[in-house]
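Asker: I would like the atomic coordinates for the input below:
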Amino acid sequence: MTAMYSIGMLSRFSGVNIETIRYYEKIDLLRAPGRASNGYRQYDSASLQRLAFIRRGRELGFSIDEMRELLSLADHPERPCADADGMTRAHLDDIDGKIRDLQRMRRALRQVADCRGRTAEHCELLQALAMPDASSTSRPSADTPRPFR
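Answerer: So this is what the prediction gives:
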């Protein structure tokens, strides 16, 4: 006989909270389960495996739409792996871009960390934030209010 799980047990075993499970059902990422005679949801081991698959994919940063495609591939094992490989490469490119952005932010924050100014007027972070953006094409006019002054 197949093991059956309540939504609480499914949540505990999968590591996915109950509201997220209900949301995944609502958006058809997880199939709606059968109901016991008392009306409670009853999930089988296939639901637990599918939910664990979704959780792992989401932990890797795949979007809901990407998970939908990955689940479609998993549900059709005869399909070529090239689609999953393409998604993986695109996701890696996105992650690399985010890492570059984070490193840039880190460098900028390190430049203003440990400010020696005693007051906000001399705070290096506030001065850096008040500087016009070098990539901006518009120049502030003489009557443009200066922040933090």
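Asker: From now on I want contacts and neighbour counts done on CA atoms only, so please keep to that.
Answerer: Will do.
Asker: Now do the contacts for the residue positioned nearest the centre of the chain.
Answerer: In the chain, the residue lying closest to the centroid (CA atoms, centre = their mean) is G61, at 5.1 Å. Not one residue lies near G61 by CA atoms under 8 Å, 6 or more residues apart in numbering.
Asker: What are the buried residues along the top strand by length along the chain?
Answerer: Longest strand of the chain, by residue count under DSSP state E: strand 41-44. The neighbour-count check on strand 41-44 (16 or more other CA atoms under 10 Å) flags R41, Q42, Y43 as buried.
Asker: any chance of the residues you listed in CSV, with distance to R22 too?
Answerer: Converted to CSV, the buried residues of strand 41-44 look like this (distance: CA to CA, whole Å):
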residue, distance to R22
R41, 10
Q42, 13
Y43, 12
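Asker: Check this structure for its longest helix and report it.
Answerer: Across the chain, the longest stretch assigned as helix under DSSP state H is helix 82-112.
Asker: how far out from the middle of the chain is that one?
Answerer: Here helix 82-112 shows a centroid-to-chain-centroid distance of 13 Å under the convention CA atoms, centre = their mean, to the nearest Å.
Asker: another one to check against the first:
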Amino acid sequence: MSRFTIGKVAEAAGVGVETVRFYQRRGLLAEPSPVRTLFREYPESTVDRIRFIRRAKDLGFTLAEIGELLALSEIPHESRGKVKQLAEQKLVAIRQKLVDLQQMETTLSGLVQDCSGRGSLDGCPIIEAMIHEPTKCDHRGN
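Answerer: Alright, predicted model coming up:
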């Protein structure tokens, strides 16, 4: 089995050394011990684990959720049900974000259309809407 220094792991996974260290601090990667040299060496599987983390992040999973997915992936007889449930929950959250973004786009588009872009800020519809109107796109009160 090949072993890599932190620089080689980072390079092979397409991330920086600090990213590898960050994932270690977050508990997503195990801290390697010095093996044959003074340098800490990582197993080859660390590269795949980092790629997994990056892909999951690209799909919108948080680091905590990724930790849960990684833990599930290490249980040989775990059913796919829990993984699917986590993915379904993420999908619902993404769809809600899309609805929120569409509402934001509609509101801001209207404000931009209402603003001439000329003159002083007195009566500017964009500024006035931010001062006097509740945020229409934030239906959760955040």
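Asker: hmm, back to that, any idea how far the residue nearest to the centre of structure 1 is from R12 of structure 1?
Answerer: Distance, G61 of structure 1 to R12 of structure 1, using CA to CA, to the nearest Å: 22 Å.
Asker: Could you do G97 of structure 1 as well?
Answerer: For G97 of structure 1, the distance to R12 of structure 1 - CA to CA - is 35 Å.
Asker: cool, and R106 of structure 1?
Answerer: 37 Å.
Asker: which residues of structure 2 does stretch 76-85 of structure 1 align to?
Answerer: Matched against structure 2 by TM-score structural alignment, stretch 76-85 of structure 1 falls on residues 75-84.
Asker: Quick one: residues in contact with that stretch.
Answerer: Contacts of stretch 75-84 of structure 2 (CA under 8 Å, 6+ apart): L69, L72.
Asker: in that stretch, what's buried?
Answerer: In stretch 75-84 of structure 2, counting by 16+ other CA under 10 Å, buried: V83.
Asker: same question, stretch 11-29 of structure 2
Answerer: A12, A13, V15, G16, V20, R21, Y23, L28, L29.
Asker: of all those, which two lie farthest apart?
Answerer: A12 and L28 (17.4 Å; CA to CA).
Asker: can you give me the helices in structure 1?
Answerer: 7-14, 18-26, 45-59, 64-75, 82-112, 124-130.
Asker: Now do the first one: distance to the chain's middle.
Answerer: So that's helix 7-14 of structure 1. On the basis of CA atoms, centre = their mean, helix 7-14 of structure 1 sits 22 Å off its chain's mean C-alpha point.
Asker: again with the third one
Answerer: Counting by CA atoms, centre = their mean, helix 45-59 of structure 1 is centred 16 Å from the centre of its parent chain.
Asker: Tell me how far the residue of structure 2 positioned farthest from its centre lies from M130 of structure 2.
Answerer: In structure 2, G119 marks the outermost C-alpha relative to the chain mean, sitting 41.1 Å out by CA atoms, centre = their mean. The spacing between G119 of structure 2 and M130 of structure 2, counted by CA to CA, is 18 Å.
Asker: what do you get for I6 of structure 2?
Answerer: 48 Å.
Asker: Same check on D48 of structure 2?
Answerer: 46 Å.
Asker: and what of L59 of structure 2?
Answerer: Taken as CA to CA, the span from L59 of structure 2 to M130 of structure 2 is 32 Å.
Asker: what does Q113 of structure 2 give?
Answerer: 15 Å.
Asker: do the same with L101 of structure 2
Answerer: L101 of structure 2 is 17 Å from M130 of structure 2, by CA to CA.
Asker: who's more crowded, the two?
Answerer: L101 (14 against 10; other CA atoms under 10 Å).
Asker: Determine which residue in structure 1 is aligned with the more buried one, please.
Answerer: For L101 of structure 2, the residue aligned by TM-score structural alignment is L102.
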